[in-house]
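A.B. asks: got a predicted structure here, sequence first:
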Amino acid sequence: MHQMIPKVQHRARLGWIGHNSLQITKTSWHRLVKQYEYLDSKGERPVAKLKRKRSTGRASSSISTTRATSNNPRLKAKRKRPISAGIPLDPTHKADLDSLRGRGAQATCFFNNKGGVGKTTLVANLGAEFALNFGARVLVVDADPQCNLTQYVLGGEESLEIYESPDPQSVFSVIRPLSLGKGYSTSLPVRKSENFGFDIIVGDPRLAIQEDLLANDWRDAKGGGMRGIRTTFVFSDLVGKAKDLGYDLVFFDMGPSLGAINRSILLAMDYFVVPMSIDIFSSWAIKNIGTAVTTWQKELRTGISLAEDPAEIPHSYQSKALRFLGYVTQQHRERNVEDAIERSEELDEGRKRRIVQAYQDISAAFPQQIADSLGAFFDADSIEPDLGTVKHMGSIAPKSQSQHTPMISVRGAGRFVQSRKEAREIYRDIAVKFIRNLTLS
């Protein structure tokens, strides 16, 4: 009984009362209060009164990391649970990744100018596939102020522990010193996601506050102002530190906007991947990405050429050549769209055929739209941009989110066994194609 009380109280603090049929009556609530008074009288502090502290660690590189840990025993107990390795790795695929290590960390952002296309799910699960099964050192940066990736891979309890702090170490900590005129941050605020196997720089809602800083300094950068150029390259500095720390892959999760934050991220990347759904809005998003990035790169080159002392800008920042690595399509239904329409009793046969044909036309047009809008960012003769499709696999996605575990390691029997097998096959296929395109780019 005593062990269950902190969990109920903790869920109440998160606003979860009522979830999963959990009901607390007035009488039972008074009982909880009495139990808390009893625990407190014995010197056992309730969860609501716990003072959590963060410890730091030192990296072996000259670039330091601030690695946050937790003293919560329940969190530590969860981290001891074994994580399945999934499908045995083909030695040739491991060799392909090993061959890339000579290049240093490869920075990739997952971006679409449209929401709801599975960006966060793809970043988390592909990162887990590389970390857990390929043995890669992966750093994932949650650069979306909504922080969905952080909540997914760390869980509610650990997320609460982070954001209860008045100044959590996060992606905001990377930009903040620059906004105060102190230059780039000297360390990376890295935290380990045990279940997913990778390191993460957690998201922060305060990142949205820095949008104006990046927007204002972008105007200065286009005119050759060194302050504006330095601000624009803040994420380039982050990637450079990640390379110094020996990471193999650096993934960025981003929001769907074409604003100042995402502009700075895209200009700092080696590659970008476009998660997408089969609809007309993804078609427009592809065009927007190609147009915006081309304009930004041209304006940045002009600004650097006008700078008073371009030598102050590291050559590696100036020589970035953003390349398109491929796209991943998201299937949202258990069955495909054609089957769903065919089963509908509300549509006449003629309208069913027109809708199905429109869906097929959009899907068939994607390769050409990719070539037309993003052709300047990849060599169509070298790489195959279609990295695969993440099909709808029933309830394994919400199960993965509730367990804060990658789909390839979800715990469960029955239907989850088959869904987990499918997830392992899907993410292994995407990972293999991802590495193949990296080696050929």
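C.D. replies: All right, it came through fine. Keep in mind that this is a model prediction, so the values were computed, not measured.
A.B. asks: use CA for all of it now, contacts and neighbours both
C.D. replies: OK.
A.B. asks: which stretches of this structure form strands?
C.D. replies: Taking DSSP state E as the test, the strands found in the chain are 64-65, 106-110, 138-142, 187-188, 191-192, 199-201, 249-253, 271-277, 323-330, 386-390.
A.B. asks: could I get the ones you listed as a markdown table with mean neighbour count?
C.D. replies: Shown next, in a markdown table, are the strands of the chain (neighbours: other Cα atoms under 10 Å):
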| stretch | mean neighbour count |
| --- | --- |
| strand 64-65 | 20 |
| strand 106-110 | 24 |
| strand 138-142 | 25 |
| strand 187-188 | 20 |
| strand 191-192 | 20 |
| strand 199-201 | 25 |
| strand 249-253 | 25 |
| strand 271-277 | 24 |
| strand 323-330 | 23 |
| strand 386-390 | 20 |
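A.B. asks: wait, which of those is closest to Val33?
C.D. replies: Val33 sits nearest to strand 191-192 of all these, at 34.5 Å, using Cα to Cα.
A.B. asks: ok, second structure coming up, stack it against the first:
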Amino acid sequence: MSEKYNGKVISFINMKGGVGKTTLTKEIGFRLANTLHKNVLLIDIDPQINLTQSIFKIFGYAQTEDLAEKANIEESKNNNIKITEASIQNVLQGNISNSNPTKINKAILKIPNKSLSIIPGEFGLEFITRNLNSGSLENSIYNFIEENNLRRAYDYILIDCPPTYSSYTIAALKASDYYVVPVKPEAYSMLGVDMLEKVVEEIKSTNKPYFKDRGLKNLGIIITDVREKEKEQTGILNLIEDIKNSKILKGKGIRLFNNHFLHNSSLQRNMAYLIDNSNAEKYSKPNLTALTNEFIKYTTEG
């Protein structure tokens, strides 16, 4: 492993689903790797595995022959889908035995000719890990990163988290330096943030040795799915202002990103769509550029 980097580990998380956390993880991660040439590792620990499905579709991968055959038929291709055994399952289960730790290639898929890698999610993860000791599961990502010196191998390690409080959430946050909270401009949107802050405090207070030499900081709130034309509408502006002035943000000193993540209809229509790798809608590419630059700034400031 190279000793060039001192990578930051950042979880994208909200206790409320459907807020765009997977899309943000993918789009910011790909821009960091593709245009800014940062070495990026994505980790998909959300049992819904939407991040994995998107990355696999974009770059032509599957985890089984059956899935590859199905993908080839759907895409009208002939054996172009590559099989990978890399899986978050191998990270979670490999933490059980110190005598037989998980090998890098059984966990991490390196995308050829890209500065991008992924630890893919796994279908049926909750069933597969049902008999695992919760302590082993919750320590697994932290241990895997430390044992393999992944902070020396990557500039950024971005984790896509589930929208529920579970051992997967704890595993992600125990390994993280920061977390980012995507929020839609909706009534009661801050309830998920309030719940998340309580979860984070609980994790920090019950796992103090893990955070003794590093913090677990809220990098900020990113308001998502804002339609460009709606930015001029009073209702949306009022909702955003309500979020900005909420007691939760002000009371805890949580930052609100200056740049919102704008709505792009292609993201919903096409799983293989990437803003940074396409002729994006008028506002999307400069919007992603500004948002990613702000993200880098805050992770650099510490």
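C.D. replies: The structure has been received and is ready for your questions. This one's a predicted model, so the numbers in the text were calculated from it and none came from an experiment.
A.B. asks: thinking again about what came up before, Serialize the strands of the first structure to TSV and add fields for distance to Gly259 of the first structure.
C.D. replies: What follows is these, written out as TSV (distance: least, Cα to Cα, whole Å):
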stretch	distance to Gly259 of the first structure
strand 64-65	28
strand 106-110	15
strand 138-142	16
strand 187-188	24
strand 191-192	27
strand 199-201	21
strand 249-253	14
strand 271-277	16
strand 323-330	19
strand 386-390	26
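A.B. asks: now do the same for Val328 of the first structure: its match in the second structure.
C.D. replies: Matched by TM-score structural alignment, Val328 of the first structure corresponds to Ile222 in the second structure.
A.B. asks: wait, doesn't its match sit right on Val183?
C.D. replies: Yes - with contact defined as Cα atoms under 8 Å, Ile222 of the second structure counts as touching Val183 (6.0 Å).
A.B. asks: now list whatever residues contact both of these two.
C.D. replies: Jointly contacting Ile222 of the second structure and Val183 under the rule Cα atoms under 8 Å, 6 or more residues apart in numbering is no residue at all.
A.B. asks: re the thing from before, list the contacts for the nearest residue to the match of Val328 of the first structure once chain neighbours are set aside?
C.D. replies: Closest residue to Ile222 of the second structure apart from its sequence neighbours, by Cα to Cα, 6 or more residues apart in numbering: Pro182 at 4.7 Å. By Cα under 8 Å, 6+ apart, Pro182 of the second structure lies in contact with 12-14, 19-21, 24, 221-224.
A.B. asks: now with 7 Å?
C.D. replies: Residues near Pro182 of the second structure by Cα atoms under 7 Å, 6 or more residues apart in numbering: 14, 19-21, 221-224.
A.B. asks: ditto for Leu137 of the second structure
C.D. replies: 92, 167, 171.
A.B. asks: coming back round to it: aligned counterpart of the residue nearest to Ile222 of the second structure in the first structure, please.
C.D. replies: In the first structure, the residue paired with Pro182 of the second structure is Pro275, using TM-score structural alignment.
A.B. asks: my guess is Tyr152 of the first structure contacts Ser400, does it?
C.D. replies: No - contact between Tyr152 of the first structure and Ser400 fails when scored by Cα atoms under 7 Å: they sit 8.5 Å apart.
A.B. asks: what do the two both touch?
C.D. replies: The overlap between the contact sets of Tyr152 of the first structure and Ser400 (Cα under 7 Å, 6+ apart) is empty.
A.B. asks: sorry, back to before: state the distance from the match of Pro182 of the second structure to Ser373 of the first structure.
C.D. replies: 15 Å (Cα to Cα, to the nearest Å).
A.B. asks: same check, this time on Asp217 of the first structure
C.D. replies: Relative to Ser373 of the first structure, Asp217 of the first structure is positioned 28 Å away (Cα to Cα).
A.B. asks: what about the two, which has more around it?
C.D. replies: More neighbours surround Asp217 than the other of Asp217 of the first structure and Ser373, with 21 against 18 (other Cα atoms under 10 Å).
A.B. asks: who's in contact with the more buried one?
C.D. replies: Shown in contact with Asp217 of the first structure (Cα under 7 Å, 6+ apart): 227-228, 231.
A.B. asks: try 10 Å
C.D. replies: Contact analysis of Asp217 of the first structure by Cα atoms under 10 Å, 6 or more residues apart in numbering lists 211, 223, 225-232, 260.
A.B. asks: now swap in Gln63 of the second structure and tell me
C.D. replies: By Cα under 10 Å, 6+ apart, the contact set of Gln63 of the second structure is 56, 81-87, 120-123.
A.B. asks: before we move on, back to that, make CSV from the contacts of Pro182 of the second structure and add distance to Ser115 of the second structure to it.
C.D. replies: Output for the contacts of Pro182 of the second structure, formatted as CSV (distance: Cα to Cα, whole Å):
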residue, distance to Ser115 of the second structure
Asn14, 27
Val19, 27
Gly20, 23
Lys21, 21
Ile221, 27
Ile222, 25
Ile223, 27
Thr224, 26
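A.B. asks: isn't Tyr112 of the second structure up against Phe59?
C.D. replies: No Tyr there; residue 112 of the second structure is Pro. Yes - contact criterion Cα atoms under 10 Å: Pro112 of the second structure and Phe59 qualify, at 9.1 Å.
A.B. asks: out of these two, which sits in the more crowded spot?
C.D. replies: Of the pair Pro112 of the second structure and Phe59, Phe59 is the one with more neighbours under other Cα under 10 Å, namely 13 against 9.
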